[in-house]
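In: here are the coordinates; sequence isn't available:
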């Protein structure tokens, strides 16, 4: 079941205020994840930090939503997919990506992946590459008026993707009724590393 939540008449200013509150928190936890992976401090320091983290977690759990964040909309058209593992500004798992639209109707994003996304030493885990490309292709294949979800996606790994600054882009190649066909790729500083093509399908509940 897709969890959509209508927040009603919430102003863009209030959305910006909430962003200013929660986005830095997620950013701090991302830094904590990176530090946790790479730290070489002694056991006593690790134990002390764990106790501090446990206490902070308990404070955050004092008031929380029941279940996942879902996708929340305001009457002004703000779309808050803040729990998403790719673009979610409240999700420390997300890099997060910021998706831009180009003049030809395609989408692109430039982002950074560090130690938390490593598979082969010094390189991005293949599943993370798939996660990113599934999302980027989905962004170009869908819109608020015509939501579409992944039907199939095929990936071709040309070579390992280096950790660091990366680029991804996608565009629609054609549409056929309730289906949209999209292609895209992921690239590091040496060029394209993964190519993708997918079919994205409008669910029955969204068809007029």
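Out: Perfect, I can see it now. Everything numeric in this text was worked out from a predicted model, so none of it was measured.
In: going forward, measure contacts between C-alpha atoms and count neighbours the same way
Out: Noted.
In: show me which residues of stretch 158-167 are buried.
Out: 160, 161, 162, 163, 166, 167 (16 or more other Cα atoms under 10 Å).
In: end-to-end on stretch 74-86?
Out: 21 Å (Cα to Cα, to the nearest Å).
In: list of residues touching it?
Out: 6-12, 15, 68-73, 87-97, 131-132, 135 (Cα atoms under 8 Å, 6 or more residues apart in numbering).
In: okay, now the one to match up with it:
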């Protein structure tokens, strides 16, 4: 079980700083792990230390359906998101922003841990990044819900280690269904589209949301509600 009750603003800020510091260290470790060519005995030694550290972190944990105290699930802010979470050891550290008119942007440089073909970003990672900015644009416009369909067109290979820019904007809304479009470009060649996507997002009916998220220990309004109720 997670320790204690909800955090106050100052406590949450302090914990977020510590969580982000650990996440950054773990991302450095992940990068080193996928690039290392040290001898096998050194690999074994590091693996043993890693297991000891994992045991220390498991001394206090939360269950699969418990939301982290550093999160804000009402606004969709996830500190351990695998896309942008400062505390996530697997996130490519997307830095994203949005505006109330239903637009979202992101900046990211993808490294070796997310490689697909040699030297290129894995296509699934490209899709994940696009899905996130699409969803963020939809939430910024006051719509909630989950991805129903995602269509990605890969226009050019996406190179590792290149600063990338993503942009998305909300489209039409019909009842519980909202569309959005997004694109990905290299920061230094913004006129060349590397990938683009279209997404359909559906806000869940109250009874369906209650079923899907029945085991969560906190409300998750960012995925279940919309501005028109």
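Out: That came through, no problem. Here the structure is a predicted model, which means the values were calculated and not measured.
In: in TSV, list the buried residues of stretch 158-167 of structure 1 along with distance to residue 152 of structure 1.
Out: Putting the buried residues of stretch 158-167 of structure 1 into TSV (distance: Cα to Cα, whole Å) gives the following:
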residue	distance to residue 152 of structure 1
160	23
161	23
162	26
163	27
166	24
167	22
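In: quick revisit: can you say which of the contacts of stretch 74-86 of structure 1 are buried?
Out: Using 16+ other Cα under 10 Å as the threshold, 69, 71-73, 87-97, 132, 135 are the buried ones among the contacts of stretch 74-86 of structure 1.
In: now, those that are in strands?
Out: Mapping these onto strands (DSSP state E) picks out 71, 72, 73.
In: out of those residues, which is nearest to residue 125 of structure 1?
Out: residue 71 (26.8 Å; Cα to Cα).
In: quick one, what contacts the closest one?
Out: Applying Cα under 8 Å, 6+ apart, the residues near residue 71 of structure 1 are 3, 4, 5, 79, 80, 81, 82, 83.
In: can we see that at 10 Å?
Out: 2, 3, 4, 5, 6, 79, 80, 81, 82, 83, 84 (Cα atoms under 10 Å, 6 or more residues apart in numbering).
In: nearest to residue 115 of structure 1, of those?
Out: Once Cα to Cα is applied, the member of those that ends up nearest residue 115 of structure 1 is residue 84, at 19.7 Å.
In: what's that closest one aligned with over in structure 2?
Out: Superposed on structure 2 with TM-score structural alignment, residue 84 of structure 1 falls opposite residue 81.
In: other SSEs contacting the longest strand along structure 2?
Out: Ranked by residue count and defined by DSSP E, the top strand of structure 2 is strand 189-202. Applying 3 or more Cα pairs under 10 Å, 6 or more residues apart in numbering; DSSP states H and E, one finds that strand 189-202 of structure 2 contacts helix 123-140, strand 146-154, strand 163-174, strand 177-186.
In: which parts of the third one are buried?
Out: Read it as strand 163-174 of structure 2. Within strand 163-174 of structure 2, the residues that count as buried by 16+ other Cα under 10 Å are 164, 165, 166, 167, 168, 169, 170, 171.
In: I'd like the contacts of residue 71 of structure 1 as a markdown table, with secondary structure appended.
Out: Below are those laid out as a markdown table (DSSP: H, G, I helix; E, B strand; the rest coil):
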| residue | secondary structure |
| --- | --- |
| 2 | coil |
| 3 | coil |
| 4 | strand |
| 5 | strand |
| 6 | strand |
| 79 | strand |
| 80 | strand |
| 81 | coil |
| 82 | coil |
| 83 | coil |
| 84 | coil |
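In: buried among the residues you listed? Make that a PyMOL selection.
Out: Selection of the buried residues among the contacts of residue 71 of structure 1 in PyMOL, burial being defined by 16+ other Cα under 10 Å:
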select buried, resi 80+81+82+83+84
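In: run a quick neighbour tally on the nearest residue to residue 174 of structure 1 once chain neighbours are set aside.
Out: The shortest distance from residue 174 of structure 1 to any non-neighbouring residue, by Cα to Cα, 6 or more residues apart in numbering, is to residue 181 (5.3 Å). A count of nearby residues for residue 181 of structure 1, using other Cα atoms under 10 Å, gives 22.
In: correct me, but residue 181 of structure 1 touches residue 154?
Out: No. Between residue 181 of structure 1 and residue 154 there is no contact under Cα atoms under 10 Å: 11.5 Å.
In: rewinding a little: let me have the buried residues of strand 163-174 of structure 2 in a markdown table, extended by distance to residue 121 of structure 2.
Out: Putting the buried residues of strand 163-174 of structure 2 into a markdown table (distance: Cα to Cα, whole Å) gives the following:
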| residue | distance to residue 121 of structure 2 |
| --- | --- |
| 164 | 11 |
| 165 | 14 |
| 166 | 14 |
| 167 | 18 |
| 168 | 20 |
| 169 | 23 |
| 170 | 26 |
| 171 | 28 |
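In: hang on, the earlier thing: which one in structure 2 is aligned with the residue nearest to residue 174 of structure 1?
Out: Aligned partner of residue 181 of structure 1 by TM-score structural alignment: residue 179.
In: show me the contacts for its match.
Out: Here residue 179 of structure 2 is in contact with 134-135, 137-138, 147-150, 169-173, 198-202 (Cα under 10 Å, 6+ apart).
In: so the residue lying farthest from the centre of structure 1 versus residue 35 of structure 1, what's the distance?
Out: In terms of distance from the mean C-alpha position of structure 1, residue 44 ranks first, at 35.0 Å (Cα atoms, centre = their mean). Distance, residue 44 of structure 1 to residue 35 of structure 1, using Cα to Cα: 16 Å.
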